[in-house]
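Task: produce atomic coordinates for the following.
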Amino acid sequence: MQEITIIEGADQRAIADWLAERLAAAGSGAITIPGGSTPFPILAALIESGRIDWSGWQVWPNDDRIVPEDHEASNTGKIRALLAPEGARIAALTEGAVPPHFALTWLGMGPDGHIASLFPNTDPKVDDPQVLRRLTPDPLPAHAPFDRITLTIPALADSDEIVFTLGGAADKRDVFDAAARGANDLPVARLLGMARRHGIPVTVFT
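Below you'll find the model as predicted:
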């Protein structure tokens, strides 16, 4: 039976503390984290806490834009700049890469129900035989008009647990709640359905 835990109104420090508990308990392994504006202040708070030995961790982005790592739109570049100095091993999403089993999959979600770069128009499959997909969002987001490479639903769900940070947006909460009820078939709903079938716990910071 899947467990979904909703945590209302947590600030960045509280989310960082939650992550620290999970990572410290696991000790080492691999995690996958989102891009965008939400995760980096949380990661900074997690680093500041000093509770994690990052040398035991491999960090994968959920997805990335097809740009050089030194481009401002590169998720991998931002993750590397923040966590490599702490000793973490940063994995770039390159075609042919093979993601591991994750101790934790950390995701954001768009108001359209997309996760990673699995937008509704890409029709992501829960039985996708590939762990990575290169694709073009439609429409291209104006702030990041680039092709993407992304972990697929099976790769994201190959995890001990899943956490979402929704950033306090009411419209995202409504979409997530509907997905959790099975009231839509958006990418997030497909992932949650797979998590339910496999008994993967899900925590949601609203």
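
okay, CA-based contacts and neighbour counts for the rest of this
OK.

Need the residue closest to the centroid of this structure.
The residue lying closest to the centre of the chain (CA atoms, centre = their mean) is Leu107, at 2.7 Å.

shouldn't that residue be in contact with Gly36?
No: Leu107 lies out of contact with Gly36 (CA atoms under 8 Å); the separation is 10.4 Å.

and Thr165, what does it touch?
Contact partners of Thr165, counting by CA atoms under 8 Å, 6 or more residues apart in numbering, are Thr38, Trp106, Leu107, Gly108, Met109, Val204, Phe205, Thr206.

Mark which of those are part of strands, please.
When DSSP state E defines the strands, the subset of those inside them is Trp106, Leu107, Val204, Phe205.

next up, for comparison:
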Amino acid sequence: MIEVNSFSNNQELTAKAAQDAEQILLEAIAERGKARLVITGGTLGIQILSDLRKLGLPLEKIEIMVGDERFVPLDHADRNEYQALEAWPELANFNLRRFPATGRPVDAAADAMSRELEAEFGGIESPLPCFDLVLLGMGPDGHVASLFPDKSHAVSWVVAEHASPKPPSQRLSLSYGALNRSRAVFFLASGEAKREAAQCAIAKADCDLPAAMVGGLELTRWYVDSEISRGL
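Presented below is the predicted three-dimensional model:
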């Protein structure tokens, strides 16, 4: 089942998503002693990190990673991680898993991180959850993380993108299989340019966009503005 929450502006949207994320993370900590969170870049993705920061979450009990990363040097301003740390600097002092940076071919970097995640979580084909919450934005073309329409990838934890429609061209991303191993997935989307793709993904039927191929094992929830919710 897909839930849809609509808001009049982006500030309300991310604030509510942050509150709901806090509940999921604290419940995971209460049940299992820790929580695993996958964060995202983009305007709404970075804004929700600022909102989460204000909530005073117990970061020592939360393992965090970005869902995808631009394949550039570690200190490059284009990295999602770089922007995330600007919004929530304290993440650098806790359990932040980093994607590899340049210095080797992007395929080799993807393989190395896939092996790292497989050693921790087992084979990608397992139906068991490994994340508690995945936060995702969505592009006007329906892409999520760095998984773009009409692109296929090998079955692995992490995949390489060689020709992103938006620069930088090389990227690393959690795969569909990895993103679908989360108990909950929150999508954050706003703006008329994303309406068609979002409505397609929410309906799911006959929709082959990347956003339609990801969902939580227990909960899939969209946080959208009135531009997107109109006509749902």
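
State the distance from the counterpart of the residue nearest to the centre of structure 1 in structure 2 to Ile48 of structure 2.
Leu107 of structure 1 maps onto Leu136 in structure 2, with residues paired by TM-score structural alignment. Distance from Leu136 of structure 2 to Ile48 of structure 2, counting by CA to CA, to the nearest Å: 11 Å.

Same check on Ala160 of structure 2?
26 Å.

Counting neighbours, go ahead and name the busier of those two.
The residue with more neighbours, out of Ala160 of structure 2 and Ile48, is Ile48; 29 against 26, by other CA atoms under 10 Å.

now that one, what's its secondary structure?
Of the three states, Ile48 of structure 2 takes helix under DSSP: H, G, I helix; E, B strand; the rest coil.

Show residues contacting the longest helix along structure 2.
The single longest helix within structure 2, with elements called by DSSP state H, is helix 10-32. Residues outside helix 10-32 of structure 2 that contact it (CA under 8 Å, 6+ apart) are 6-7, 34-37, 44, 47-49, 51-52, 55, 57, 61-62, 132-133, 186, 188, 190, 223-225.

same thing with stretch 106-117 of structure 2?
Residues contacting stretch 106-117 of structure 2 (CA under 8 Å, 6+ apart): 71, 99-101, 156-160, 162, 170-172.

Which ones among those residues map onto strands?
Going by DSSP E, the strands hold Val158, Val159, Ala160, Arg171, Leu172 from these.

ok, which pair from those is furthest apart?
In terms of CA to CA, those reach their longest pairwise distance at Val158 and Arg171, which sit 10.3 Å apart.

And the two? Which one has more around it.
Set side by side, Val158 of structure 2 and Arg171 show more neighbours around Val158, with 30 against 26, by other CA under 10 Å.

What residues sit buried inside stretch 53-63 of structure 2?
Buried residues in stretch 53-63 of structure 2, counted by 16 or more other CA atoms under 10 Å: Arg53, Leu59, Lys61, Ile62, Glu63.

And the strands in structure 1, which stretches?
In structure 1, the strands defined using DSSP E lie at 4-7, 29-33, 57-61, 63-65, 89-90, 104-107, 132-135, 148-151, 162-165, 202-205.

Highest mean neighbour count out of the ones you listed?
strand 63-65 (a mean of 26; mean count of other CA atoms under 10 Å).

if we can go back for a sec, once you drop chain neighbours, what's closest to the match of Leu107 of structure 1?
Phe187 (4.8 Å; CA to CA, 6 or more residues apart in numbering).

which ones are touching the one you found?
Phe187 of structure 2 sits next to Leu135, Leu136, Gly137, Met138, Thr220, Arg221, Trp222, Tyr223 when contact means CA under 8 Å, 6+ apart.

Quick check: the farthest pair among the residues you listed?
Met138 and Thr220 (14.2 Å).

still on that earlier bit, pipe the ones in strands among the contacts of Thr165 of structure 1 into TSV and attach distance to Ala16 of structure 1 per row.
Below are those laid out as TSV (distance: CA to CA, whole Å):
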residue	distance to Ala16 of structure 1
Trp106	12
Leu107	14
Val204	13
Phe205	11
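
Can you tell me which of those residues is nearest Pro100 of structure 1?
Trp106 (14.5 Å).

any idea how far Gly29 of structure 1 is from that closest one?
According to CA to CA, Trp106 of structure 1 and Gly29 of structure 1 sit 14 Å apart.
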